[in-house]
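Visitor: Mind folding the following:
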Amino acid sequence: MEVIQHIIQQNEQGERIDKIVSGLNKEWSRSQVQQWIKDGHIKVDEEKVKPNFKCPAESTITVTIPEPEGLDVEPENLHLDIAYEDSDVIVVNKPKGMVVHPAPGHYSGTMVNGLMYHCKDLSGINGVLRPGIVHRIDKDTSGLLMVAKNDLAHEHLVNQLVAKTVTRKYTAIVHGTIPHEYGTIDAPIGRDPKDRQSMTVVDNGKNAVTHFKVLERFKDFTLVQCELETGRTHQIRVHMKYIGYPLAGDPKYGPRKTLNINGQALHAGVLGFNHPRTEEYMEFQAELPKEFEQLLAQLKNNH
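Guide: Predicted coordinates:
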């Protein structure tokens, strides 16, 4: 179960708890939140309340998102761009806009729904909602993901992630002109205490390291390649914002005045790992999506 906490600000005091909580995530309906409150999944300062409870300032709302009971992931005949497949592993080139696995608000149309239809056999380590999923990329990030077909493969791939031996290179467009050619961002990432739906650099966060190099410079923007050493939630988006070069189009961490695109300009273009059975190193590349290429052409023309 995922647990989210939110501290009531001065401008929120006196507001109904169901209104405040439904505003924390646009995918949570008011009626769904009210049911969670009645079921005790939402508390204020560890106490059960009613949906019309008026929240005092500096009190803490704790939302424990319940796992859907008895939910079966329905196989769906979705188009999947399979870069590689054998009896242990699938490598999928996920399109922008597709959610990786079912979650509150997204129980169909996800990559997992498509995989269940495509191959039927996925590892069960992450349970019914995330079968086979070893790592994730955000909904609006495109690119390569490795998926495990059995538990042996799953454990092997996860161990490689922990050992930092998996190659993960992303192409991104960021705001601003980065003056130097290379850089390493070593800054811990955790939940933003002011916004529990966002991540940020915090002293008590988890270790996070991103390496980057400049590929091309444009007027007011830079094309970079980012290589992950660790894999924290929103890592590249948070780290590039932290050093003053937020991703173009990023609705959460970028500026309001940005390029007219749907979500961040970020593509997981290179993925490499040792095969869980043969130990052979395998590396895959996915070309930039057409939308990304068109954006680059536009920046070059403006430049």
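Visitor: alpha carbons only for contacts and neighbour counts from here, please
Guide: OK.
Visitor: quick one: residue 113 and residue 76 touch, right?
Guide: Yes: taking contacts as C-alpha atoms under 8 Å, residue 113 lies within contact range of residue 76: 5.3 Å.
Visitor: These two: which is more packed in?
Guide: residue 113 (24 against 17; other C-alpha atoms under 10 Å).
Visitor: does the more buried one count as helix, strand or coil?
Guide: Under the three-state scheme (DSSP: H, G, I helix; E, B strand; the rest coil), residue 113 adopts helix.
Visitor: same thing with residue 237?
Guide: Residue 237 - assigned by three-state DSSP - is helix.
Visitor: mind listing the helices in this structure by residue range?
Guide: Secondary structure of the chain (DSSP state H): helices at 17-22, 30-38, 111-119, 151-162, 235-242, 290-302.
Visitor: I have a second one here; can you model it like the first so I can compare?
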Amino acid sequence: MATEFELAPFVVAPQEAGHTLAKVLRSRLGGPTWTQVRRLIAARRVQINGSVCTDDARRLQEGETVTLLRHPQPLPATAHPQRLVLRHLDDQIVVVEKPAGINTVRHPRERTWPSRRRRQSPTLEDLTQWAIAARYQYSPHVLPRLRVVQRLDRETSGLLVFARTAEAERILGQQFQAHTVFRRYIAIVVGTMKGQTFRSRLVRDRGDGRRGSTRNPHRGKEAITHVDVIEHLPGYTVVSCRLETGRTHQIRIHLAEAGHPVCGEKVYIHTLDGQILDDPSGAPRLALHAAELGFLHPTTGQPLHWSMPLPDDLSRFLQQLKKSGGNRHSLKHSRDG
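Guide: Sure, this is the predicted structure:
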């Protein structure tokens, strides 16, 4: 059923910064009751920067984008500890298969949420801890907290490691900083692409509020991505991306700046000069998957390596591209049907 309230997505203004989500939303909607606003938020109808927020007391920051959905955003079917795949578990580390559609970690303002509220909008960190507790038949509260050493974007699927001790966190952190952790992603991109290596310096704001590359050698951090072609399709290319560095959104930025955005990209299809890169693919989500992960065990030194095939949603999308032969009308029709 369509929502009784309608509101176009908006960017938090300076005078709204610091106020709660409920207060700003109530003002923007023209004064519904506090109960109505809180019900909208609790029903998973509000997103902040593309992620569902169910915390009506969340303090907004200037520049954040708030979206009121017409229908509740359901949890991904895989967002359940019993469905989460633990690829490796010992007393030092845990390696998991992250499903698309959930954040890796919780927003700092949400870290004090009670367990009941967390279960309404779980993160990968939550699901992993609950899955470990279920395997050991312990309460999650008695387990050591998970320590974050890497992140995957909300819409990216694939392999990810958490540390379970301070020592493992320190040693894995050193491996990531030394660029010795092996990370390979599979991406489906728009256009016919060639294998190449991208080297640039990435900054938080390229000039329009988005991350991107700069030509100033004194700004930003070096980012290196090695890209190999797996398969050419009519109008699209399946590529393998190996990270030498691990900057935020590195793969997405490098591919988009080369004119080959990842299918389903929503942020970096906007170029610095105001153009929008074409993406007729109809991708169900960002077509990016962390397919391989390898490192030395932080305490034993044993080389460890895992691989994960494309999940079902991207496998179906790839088959759809192959069947359509890259025909734009066929792709749109199959997605609309």
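Visitor: Got a TM-score for the pair?
Guide: Overlay of the two chains. TM-score (TM-score structural alignment, normalised by the length of the first structure): 0.72; 245 aligned residues with a C-alpha RMSD of 3.1 Å.
Visitor: returning to what we had before: reformat the helices of the first structure as CSV; add distance to residue 213 of the first structure.
Guide: Listed next are the helices of the first structure as CSV, based on distance: least, C-alpha to C-alpha, whole Å:
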stretch, distance to residue 213 of the first structure
helix 17-22, 40
helix 30-38, 44
helix 111-119, 30
helix 151-162, 22
helix 235-242, 12
helix 290-302, 17
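Visitor: Residue 218 of the first structure: which of these is closest?
Guide: With C-alpha to C-alpha as the measure, helix 290-302 is the member of the helices of the first structure nearest residue 218 of the first structure (6.4 Å).
Visitor: what span of the second structure lines up against the closest one?
Guide: Aligned by TM-score structural alignment, helix 290-302 of the first structure corresponds to residues 312-324 of the second structure.
Visitor: Number of residues surrounding residue 115 of the first structure?
Guide: 25.
Visitor: before we move on, back to that, which stretch among the helices of the first structure comes nearest residue 97 of the first structure?
Guide: Closest among these, once you apply C-alpha to C-alpha, is helix 111-119, at 10.5 Å.
Visitor: for the closest one, which positions count as buried?
Guide: 111, 112, 113, 114, 115, 116 (16 or more other C-alpha atoms under 10 Å).
Visitor: superposed on the first structure, where does the match of helix 290-302 of the first structure end up, distance-wise?
Guide: In the superposition with the first structure, the average deviation recorded for stretch 312-324 of the second structure is 1.4 Å (mean C-alpha distance after the TM-score superposition for the first structure).
Visitor: Give me the contacts around that stretch.
Guide: 233, 234, 281, 283, 284, 287, 330, 331 (C-alpha atoms under 8 Å, 6 or more residues apart in numbering).
Visitor: show me the contacts for the aligned residue in the first structure for residue 172 of the second structure.
Guide: Alignment note (TM-score structural alignment): residue 172 of the second structure maps to residue 157 of the first structure. Neighbouring residues of residue 157 of the first structure by C-alpha under 8 Å, 6+ apart: 134, 148, 273, 274, 276.
Visitor: Over to residue 253 of the first structure?
Guide: 237, 238, 241, 246, 247.
Visitor: Checking those residues against the second structure: which ones persist?
Guide: Retained in the second structure by both residues aligned by TM-score structural alignment, their matches' C-alpha atoms under 8 Å are the following of those: 237, 238, 241, 246.
Visitor: residues near the alignment partner in the second structure of the last one, how many?
Guide: Under the alignment (TM-score structural alignment), residue 246 of the first structure pairs with residue 261 in the second structure. Burial measure for residue 261 of the second structure: 29 neighbouring residues, criterion other C-alpha under 10 Å.
Visitor: Residue 261 of the second structure and residue 283 of the second structure, how far apart?
Guide: 12 Å (C-alpha to C-alpha, to the nearest Å).
Visitor: do the same with residue 143 of the second structure
Guide: When residue 143 of the second structure is compared with residue 283 of the second structure (using C-alpha to C-alpha), they lie 39 Å apart.
Visitor: swap in residue 200 of the second structure?
Guide: From residue 200 of the second structure to residue 283 of the second structure the distance is 28 Å (C-alpha to C-alpha).
Visitor: Identify the residue spatially nearest to residue 293 of the second structure, adjacent ones excluded.
Guide: residue 183 (4.9 Å; C-alpha to C-alpha, 6 or more residues apart in numbering).
Visitor: That neighbour matches what in the first structure?
Guide: That one, residue 183 of the second structure, aligns with residue 168 by TM-score structural alignment.
Visitor: Quick one: residues contacting its match.
Guide: 227, 228, 268, 269, 270, 271, 272.
Visitor: cool, residue 282 of the first structure as well?
Guide: Applying C-alpha under 8 Å, 6+ apart, the residues contacting residue 282 of the first structure are 272, 273, 274, 275.
Visitor: Could you rerun that using 6 Å?
Guide: Taking C-alpha atoms under 6 Å, 6 or more residues apart in numbering, we find residue 282 of the first structure in contact with 272, 273, 274.
Visitor: For the corresponding residue of the second structure for the first one, give its distance to residue 68 of the second structure.
Guide: Alignment note (TM-score structural alignment): residue 272 of the first structure maps to residue 294 of the second structure. Here residue 294 of the second structure is placed at a distance of 40 Å from residue 68 of the second structure (C-alpha to C-alpha).
Visitor: Likewise for residue 84 of the second structure?
Guide: For residue 84 of the second structure, the distance to residue 68 of the second structure - C-alpha to C-alpha - is 29 Å.
Visitor: In TSV, list the contacts of residue 168 of the first structure along with neighbour count and distance to residue 295 of the first structure.
Guide: Output for the contacts of residue 168 of the first structure, formatted as TSV (neighbours: other C-alpha atoms under 10 Å; distance: C-alpha to C-alpha, whole Å):
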residue	neighbour count	distance to residue 295 of the first structure
227	20	22
228	19	24
268	25	16
269	22	16
270	19	20
271	20	23
272	17	27
